[in-house]
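Colleague: kindly return the folded structure for what I paste below:
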Amino acid sequence: MSEKNKKSIRVKIFGSEYPLRGDSEEFTRQVANYVDSMIDTVHKQIPDQPPLTVSVLSALNITEDLFKEKESANTIKTYLEDELTKMTQYLDSYLPKPEIGIEESNESISSE
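Modeller: Just a heads-up that it's a prediction; the model follows:
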């Protein structure tokens, strides 16, 4: 979506309002709510820390979650690729092989 077509919304994160633009208003709000929730959780654990410290620790927590999800997705992808390879090999071992290939078939037609 072009920059013109992105919807502009205002969200509140850690007590401050921010104007944001995104393809989907609902998705942008979900992301903002997640960030606000994470900051609120960290702030409750360390209420005496300055906002910058709370924000940095929240960013680290969010990034840790992201890295864990990426690792999990990669593990699942690798597993599925392995399973697909096994299934393909299994099917290849039981399906009859064509006696004549496409290239050979075309050659015999053109030579006639």
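Colleague: contacts and neighbour counts: CA atoms only from here.
Modeller: Noted.
Colleague: kindly provide the distance from residue 31 to residue 15.
Modeller: Per CA to CA, to the nearest Å, residue 31 is found 16 Å from residue 15.
Colleague: neighbour count winner among those two?
Modeller: residue 31 (13 against 9; other CA atoms under 10 Å).
Colleague: wait, is that one part of a strand?
Modeller: No. Residue 31 is assigned helix when assessed by DSSP: H, G, I helix; E, B strand; the rest coil, not a strand.
Colleague: to compare against the first, here's another:
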Amino acid sequence: MTGMQKQSIKVQIGGMEYSLKADAGSDYVQSIAAYVDEKFRRLSEKTSVTSQTKIAVLTALNIADELFRLKEKYDQLVKTVEEESRHLNQEIDQSVGQILKL
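Modeller: Below is the predicted model:
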């Protein structure tokens, strides 16, 4: 929906209904909301905290922690792939050099 007007999408999180405006499709937004709702629900079942606001903040912190850990893994994978690519390019260059000497 890029370039189009944002659509209004209703989602449920923590028993509350929210109306969101998004460029993304409804299915995508609903999937994100379901993920957040599941995290919210699980945390509210595990904790003695009763404040919806505090549970929402703790849920946001938990999701941010997941994001940071995944970003760290992603960055490490990118670094590993780049190093391996450089190594393979060096091997290819050496092999081509040896072939050209023949």
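Colleague: count of residues packed around residue 75 of the second structure?
Modeller: The burial count for residue 75 of the second structure: 12, using other CA under 10 Å.
Colleague: residue in the first structure matching it?
Modeller: Following TM-score structural alignment, the counterpart assigned to residue 75 of the second structure within the first structure is residue 74.
Colleague: would you map the strands across the first structure?
Modeller: 7-13, 16-22 (DSSP state E).
Colleague: deepest in the core, which of the ones you listed is it.
Modeller: Using mean count of other CA atoms under 10 Å, the stretch among the strands of the first structure with the largest mean neighbour count is strand 7-13, at a mean of 15.
Colleague: after superposing, tell me the mean distance of that strand to the second structure.
Modeller: Mean deviation of strand 7-13 of the first structure relative to the second structure after superposition (mean CA distance after the TM-score superposition for the first structure): 1.2 Å.
Colleague: still on that earlier bit, just send the strands of the first structure back as a markdown table, with distance to residue 86 of the first structure too.
Modeller: Formatted as a markdown table, these follow (distance: least, CA to CA, whole Å):
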| stretch | distance to residue 86 of the first structure |
| --- | --- |
| strand 7-13 | 46 |
| strand 16-22 | 42 |
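Colleague: how about those, which one is nearest residue 36 of the first structure?
Modeller: Between residue 36 of the first structure and the strands of the first structure, the tightest spacing by CA to CA is seen for strand 7-13, at 4.8 Å.
Colleague: before I go, just wanted to say thanks for your time.
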